[in-house]
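Novice: Give the three-dimensional model of this entry:
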Amino acid sequence: MMKTLALYGLILTFFFLSGAHSAKITFTNNCPRTIWPGTLALDQKPQLSKTGFELASKASLTLDVQAPWKGQFWARTRCSTNSGKFTCETADCRTGQVTCNGNPAILPASLVEISIAGRGGIDFYDVRLVDGFNLPVSVATRGGTGKCKASSCPANVNAVCPAKLQVKGSDGSVLACKSACIAFNQPQYCCTGPFRPPKSCPPTNYSRIFKQQCPQAYSHATDDQNSSFTCSGAPDYVITFCP
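Specialist: Predicted coordinates:
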């Protein structure tokens, strides 16, 4: 009996250390309007059971994730179906459907990145504004051990977005804010060529606008040390749009 219990304990330890566990990710929409979150698995990880879905204001939805897993999450806004084709004015994924089916968001978009049971079995996560902004968003853990701090971008960056970076809707309102890299496609803003990070690509006046509005968010290619968070102990996650 003791040998059986010891063997069972070893099996559990192996599965925990190898990251063979499941996590739950809950999406909550605190925005006043319906949004359409998208999900994307990275590094050849399996796509989740829902790669895109409708989420009404004040509604929540939970998805299961089998570790190890790495991916991105975002929200599409002002979506509609015309002639049978589903499209969104921000962060669309070009499928013509509510589901994204492995397609990334059209930038600019506020991204949440989560790596579950990554290096050493530790989770890594952040709010990413390097590729621009469309909605306020936060990511927080439930359970887990270690620092496990929440990362949040609660500010509406669109309200202070420079004219050269603005994405406007048909009604003239600012729907999203491009990164300088997307807007100008120049090495000093994209950290390419002679401006490769870390030493040759300092923050710019444009990236500082994002950082000032959302200090916890990852807003520049050299910003990962201050804006990437870790958690261990198999936590669950809550992603809140318009926190």
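Novice: Please make it C-alpha for all contacts and neighbour counts, starting now.
Specialist: OK.
Novice: ranges for the strands of this structure?
Specialist: Ranges of strands in the chain, per DSSP state E, are 22-29, 36-41, 60-66, 69-82, 85-90, 111-116, 123-128, 137-142, 151-153, 166-168, 174-177, 229-231, 236-241.
Novice: next up, for comparison:
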Amino acid sequence: MISLGLTSEAALFNIRNNCPYIVWAAAVPGGGRRLNRGETWTINVSPGTKAARIWARTGCNFDGAGRGRCQTGDCGGVLQCQGYGQPPNTLAEYALNQWNNLDFFDISLVDGFNVPMEFSPTSAGCSRGIRCTADINGQCPSQLRASGGCNNPCTVFKTDQYCCNSGNCVPTNFSRFFKDRCPDAYSYPKDDQTSTFTCPGGTNYKVVFCA
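Specialist: From the prediction side, this is the model:
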């Protein structure tokens, strides 16, 4: 068996709700948790995890069995998410212990925006965090407005120009709306150069809603 030199320690993600309203935090892997204002939820994520997400759901109503619906970010009508959320939702995305034993992390608006967010490392001497705290919902273009959030144009128009299905798309006026307000966040699928950040494998992180 070939060793890739991966760290064997789980990464800790501390998820905090600073919003003046309830959010139902969601994580894949991780599940879900109701967070009142000021409450936190910590999850342990295995090294080597890829294509992982954390996001906030709003306007939720769940029964005692954990079934219900959310206005934004709903993940199949369950409290304990097994799959990704329904747009619009601000996403904290990450992959742990990848190339060169680095973690890769970003905030993505490719699924739109629902809640302001900070996504920052908290250990390993890694200090460069990301914030997307603009009033995107309040300033959302009329074509992209949704209940409780602001859709990305791909969700609305479903064209290659906005969705990048061919892999050859460029920024648009709609993607620039997001980029101007959150320069560190992904605004369209090919927005890699200014939107992906790295830390050494084994770093811990925090995700703060309404930072």
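Novice: Among the strands of structure 1, single out whichever gets nearest to Thr13 of structure 1.
Specialist: Thr13 of structure 1 lies closest to strand 22-29 among the strands of structure 1, at 14.8 Å (C-alpha to C-alpha).
Novice: ok so, going back, any idea which of the strands of structure 1 gets closest to Cys191 of structure 1?
Specialist: strand 123-128 (15.9 Å).
Novice: what's next to the longest helix anywhere in structure 1, contact-wise?
Specialist: When structure 1 is parsed with DSSP state H, its longest helix is helix 2-17. Contact partners of helix 2-17 of structure 1, identified using C-alpha atoms under 8 Å, 6 or more residues apart in numbering, comprise His21, Gly120, Gly121.
Novice: got a winner among these for most neighbours?
Specialist: The most crowded member of the contacts of helix 2-17 of structure 1, judged by other C-alpha atoms under 10 Å, is Gly121 (20 neighbours).
Novice: Gly19 is in contact with that residue, correct?
Specialist: Yes. Proximity of Gly121 of structure 1 to Gly19 meets the contact threshold set by C-alpha atoms under 8 Å, at 5.7 Å.
Novice: what's the mean distance for whichever helix in structure 2 runs longest versus structure 1?
Specialist: As assigned by DSSP H, the longest helix anywhere in structure 2 is helix 173-181. Superposed on structure 1, helix 173-181 of structure 2 shows a mean distance to its aligned partners of 0.6 Å (mean C-alpha distance after the TM-score superposition for structure 1).
Novice: hang on, the earlier thing: tell me which of the contacts of helix 2-17 of structure 1 is nearest to Gly84 of structure 1?
Specialist: His21 (39.1 Å).
Novice: Alignment lookup: the closest one to structure 2.
Specialist: Counting by TM-score structural alignment, His21 of structure 1 lines up with Glu9 in structure 2.
Novice: Next: Tyr237 of structure 1.
Specialist: Tyr237 of structure 1 maps onto Tyr205 in structure 2, with residues paired by TM-score structural alignment.
Novice: Enumerate every residue touching that match.
Specialist: Ala11, Leu12, Phe13, Asn14, Phe119, Ser120, Pro121, Thr122, Ser123.
Novice: Distance to Pro203 of structure 1 added to the strands of structure 1, as a markdown table?
Specialist: Output for these, formatted as a markdown table (distance: least, C-alpha to C-alpha, whole Å):
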| stretch | distance to Pro203 of structure 1 |
| --- | --- |
| strand 22-29 | 31 |
| strand 36-41 | 28 |
| strand 60-66 | 34 |
| strand 69-82 | 24 |
| strand 85-90 | 25 |
| strand 111-116 | 19 |
| strand 123-128 | 15 |
| strand 137-142 | 22 |
| strand 151-153 | 18 |
| strand 166-168 | 19 |
| strand 174-177 | 17 |
| strand 229-231 | 20 |
| strand 236-241 | 26 |
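Novice: between those strands, which gets nearest to Tyr206 of structure 1?
Specialist: strand 174-177 (10.6 Å).
Novice: Which strands or helices does the closest one pack on?
Specialist: Judged by 3 or more C-alpha pairs under 8 Å, 6 or more residues apart in numbering; DSSP states H and E, the packing partners of strand 174-177 of structure 1 are strand 85-90, strand 166-168.
Novice: Out of the ones you listed, which is closest to Cys190 of structure 1?
Specialist: Smallest distance to Cys190 of structure 1 across these (C-alpha to C-alpha): 17.7 Å, for strand 166-168.
Novice: tell me what that closest one is packed against?
Specialist: strand 174-177.
Novice: hang on, Leu96 of structure 2 packs against Arg53?
Specialist: No. Between Leu96 of structure 2 and Arg53 there is no contact under C-alpha under 8 Å: 11.6 Å.
Novice: What residues of the longest helix of structure 1 count as buried?
Specialist: Phe16 (16 or more other C-alpha atoms under 10 Å).
Novice: Much appreciated, bye for now.
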